[in-house]
Every structure is written in structure tokens, then in C-alpha cells.
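*Asks:* Predicted structure and sequence below. I'll ask about it afterward.
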Amino acid sequence: MPGDLPALPRRTVRGHRLVNSRFPPISLFDDVADAIEFEALHALQALTNPRLQTEIGNLALLSSNEMPFGIRGCSYAVAPFTHLNPDGSRFSDGSFGVLYLADALETAIAEVRHHQQAYWQRVEGLHFERFVFRGLIADVDEAGCRDGLCLPAEHAIYHPDDYGASRVLGNALRAADEPGLRYHSVRRPGATSWALFTPRHVRGIVQTSHLEMIWNGAITEVNQLTLR
């Protein structure tokens, strides 16, 4: 099936992402220029920082040649691949990481708002809460990514709740060493998203703003706190 989707040409695109602010950036990835420096610094800090493994995640999940050392915001690019969501996502069964990006901040908000709503409504007794997110902008080379936009929005990979078909596709793309997939946003009709199966095509990620989502029996507000 991956071969049935056209491959995209070399082009730098800009994507948006929200990450929970309770997870701080991991500066270790940004302090080195290549894999050799990283291995040396990691070994040194591991001797003095017992929390390092928790902060950087499971490095066994990502080979050093996949890490885009030397770019701005390398830690943001690597984090989804070393800190896995065991529940999985649209294109992953939870056994590997995916870097999701959206074409606009509004699209990223729509995607995150949906998943936050689905998660917190299962928590009994939660009447009011405030969740803060960092807004990120990433520049990505989409060369070689497969184009899911050729599939209609009614295709099974775009089912709003059943991820069976989309995970089959995600597993197949990753097994074929495809860098990623461009696809229709499910939570914001007409918008576009990307699922990257490697961080090596990321050219840089910067933080842009902070946003808050207010839970009051449901997510009732999304407010922008800062703008850079």
C-alpha cells in the first residue's frame, strides 16, 4: 500500500505542533553537533544526573543516525521517538513514535483539543483544570513522504475513532523506511497534517507561544497566553 501513494518532491514546509508544558525541553540534544559528541556527553551526564534517562527517554528506540544533530530545537524533533505513547496514535500502535505536525496553529489546536477532551472526560471527579501547552513551529523537508491527500476524506484511514486501517498503513510505511505521510486533518476539515516516522527530515523547530486549555466539564476555552 505505501507504494500506491505518490512520493512528494523535495520541498520545505512549515508545520505547527503543541506540546504539554509540563514536559521541559531536553537540552542535551541541542548541546552537541554530531553523534560522537552526543555519546560522550550522554555518558558523562549519566554519571552525575540520575534523572537523565527519564528526561531523554529510551534512546534504544532511535538510532543516532536518525537524530538531526546541529539543528535548532533538536530535542523537540527527537522527543516523540524516545518517549512513546503506549496507547498509540492514528498511525502508530504504540510500538514506535511519530512526530505529528499541522499546517496551521488552528489545526494543531483542533487536533490536540479533540484528544485532550477524549482523555479528560474519562477522569472522574475532574470539574475544573487548566492545561498549558507550548506552540512550536517546525521546518521540514517533505521529500520522499507519501501523499495521503490523494485519498478521499472518507477513506478508512481517516475514520474519526477507528484507527485500524491507519495503523496498518503507518506500520507499513515505517517498515518500508518511508520518512512520513502527508494527510487530511481529521479534526479540522480542509486542513493538512503530517506524520513523520523519523526526525531526520526536520530542519529546525522553534517555540512560538503558550496556550491554555480550560477544562470545565469539557474543554470550554482555548486562550493564547504569549506570542513571540
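*Replies:* Nice, thanks for sending it over.
*Asks:* make it CA atoms for all contacts and neighbour counts henceforth
*Replies:* Will do.
*Asks:* what about Thr39, neighbour count?
*Replies:* Actually, residue 39 is Glu rather than Thr. As a burial measure, the neighbour count of Glu39 was computed by other Cα atoms under 10 Å and equals 12.
*Asks:* any idea which element it lies in?
*Replies:* Assigning secondary structure by DSSP states H and E places Glu39 in helix 35-48.
*Asks:* which residues touch that helix?
*Replies:* Contacting residues not belonging to helix 35-48 are listed as 28-29, 32, 52-53, 64-65, 69 [Cα atoms under 8 Å, 6 or more residues apart in numbering].
*Asks:* next, the one to line up against it:
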Amino acid sequence: MVRLQELPLLAGEELQAYRLVNSKFPPIALFDDVADAADFEVLYQLQEMTNPRLQNEIGRLELIPREQIPFGIPGCSYATAPFTHVNPDGSRFSDGAFGVLYLADRMDTAIAEVRHHQQLYWSHVPALNYERFVFRGLTCSFTDAGMRDASVLSLADPVHDPDDYSHARQLGSAARRAACPGLRYNSVRSPGNLCWALLTPRPVTSIIQAAHYEMIWSGRIVSVNRIATTGG
């Protein structure tokens, strides 16, 4: 089992990466409407009294310290949502106790990663003959300063196991305990490409919508199509 400290530190390069999110989850306006934590607290308390859906929209705020939220950046809600709406089943680098912002080096890489997980999920839904799933494609700018480079590990390493996440989750938990902002690793679903697992949204400087994509299900995902370039 590789130890976190054995992985090289990344130098702090300004990067652009990509992500897909299901279009049924809209941006959370409250994060995007304020410039700092103080403004957020005031607006949150006001809306909490009048908006009964606010808790569902915002998610579990106790899972992320206010100082970790990058208020004032374009797309703050997209950067923060994975940390307040945590998948209880977990992901590659989390057992479900905390959120992770996953990014890919190319939109094609992001599509390959999401396609795999959508295929796996919907294959367990009986009698699903045809469906269309729509996703927002996001472009994210961030810095990798202080992150550890797990991409030095080969795809044969247990951290990159395609199905067993136990080693990757140990590494992710160790990184979070050490306040490491994230990990770079090899894309398992698009070999030869890279992904990042951000353990905090603080490194993000911008995350904006670039396009819409659809995945067509007919017994399996039979196609992925770009369907828009701009819009909400």
C-alpha cells in the first residue's frame, strides 16, 4: 500500500479540467449570489425562514468549513456541491463520509468516466428499455498546489483498481486527514489520460458551463452526443 508521503507533490500549475453533472441538479443560486462567508450567513438565515426547500438545495453544510468555500468565483455552486451533496455509497477516493470534486483532463475523459458509472447504475434497473440522460459539461480552472501525484502509479497498482476502491479510499482518507487539497491519478476508464480528485473546492478559481451532452440508453448506453454549446 503506497503511503501519501511517498507520492510527489505537485508544483502549483494553473490548470483547466472538465466535469459532467446531471442536468436534473441545478446550480445552487445561494452560493453564487454572495461574495464572502459573512454575506452567505446573512442571506442563508433570511432564506431559511422563507424557503422550505433550501436545505435540500444547499445540502449538508456541516460537511464543509465555510473557509473552504470559494465564494465570489464564477460557478461557486458547481465547485461546492460535491462537498454538501455527498454520495453515501462513496466513490473511488471516499467511503461516503466526505465529498470529492472529480475532474478530468479532457471532456472525452470525463464522458468516459461518467459513462462507465451510468452504465453500471442503470444496468441494475429492471425493464429500462429506453431512456435519455442529459448532462452539463463544465470547464474548471484550478491550481494543483500541494496536491499529491498518484499518476506515478501504474494502472496495475491497487489504487487504480477498476472495481475495488479499498486502497484508493485509504489513500483518499489519508490525504484528507493530512489536509492535502487533492490527488492527481490515472483515468481508469480512459487509459492514458488523467483525473484529479479535489478534497476541497478552495483550489478552484472558476467552473462554468460549456455544453450539454446526452447519453442514450437502449439496453446499454449506445451513444453520447453533444447537444448544446451555451445556455442554462
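*Replies:* Arrived safely, thanks for sending. Source: prediction; values computed, not measured.
*Asks:* hmm, back to that, in the second structure, what residues pair with the helix holding Glu39 of the first structure?
*Replies:* The alignment of helix 35-48 of the first structure onto the second structure (TM-score structural alignment) covers residues 37-50.
*Asks:* Can I have the buried ones of the contacts of helix 35-48 of the first structure as a PyMOL selection?
*Replies:* With 16 or more other Cα atoms under 10 Å as the burial test, the buried ones among the contacts of helix 35-48 of the first structure are selected in PyMOL as follows:
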select buried, resi 28+29+32+69
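*Asks:* Adding secondary structure, write the contacts of helix 35-48 of the first structure out as JSON lines.
*Replies:* Converted to JSON lines, the contacts of helix 35-48 of the first structure look like this (DSSP: H, G, I helix; E, B strand; the rest coil):
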{"residue": "Leu28", "secondary structure": "helix"}
{"residue": "Phe29", "secondary structure": "helix"}
{"residue": "Val32", "secondary structure": "coil"}
{"residue": "Leu52", "secondary structure": "helix"}
{"residue": "Gln53", "secondary structure": "helix"}
{"residue": "Ser64", "secondary structure": "helix"}
{"residue": "Asn65", "secondary structure": "helix"}
{"residue": "Phe69", "secondary structure": "coil"}
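*Asks:* export the contacts of helix 35-48 of the first structure to JSON lines and tack on distance to Val132 of the first structure?
*Replies:* Conversion of those to JSON lines gives the following (distance: Cα to Cα, whole Å):
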{"residue": "Leu28", "distance to Val132 of the first structure": "23"}
{"residue": "Phe29", "distance to Val132 of the first structure": "24"}
{"residue": "Val32", "distance to Val132 of the first structure": "29"}
{"residue": "Leu52", "distance to Val132 of the first structure": "24"}
{"residue": "Gln53", "distance to Val132 of the first structure": "24"}
{"residue": "Ser64", "distance to Val132 of the first structure": "31"}
{"residue": "Asn65", "distance to Val132 of the first structure": "33"}
{"residue": "Phe69", "distance to Val132 of the first structure": "28"}
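*Asks:* mind listing the strands for the first structure?
*Replies:* For the first structure, applying DSSP state E gives strands covering 12-20, 99-102, 129-141, 146-147, 180-184, 192-196, 202-215, 219-227.
*Asks:* about what we covered before: which parts of the helix holding Glu39 of the first structure are buried?
*Replies:* For helix 35-48 of the first structure, the buried set under the neighbour-count rule, 16+ other Cα under 10 Å, comprises 35, 38, 42.
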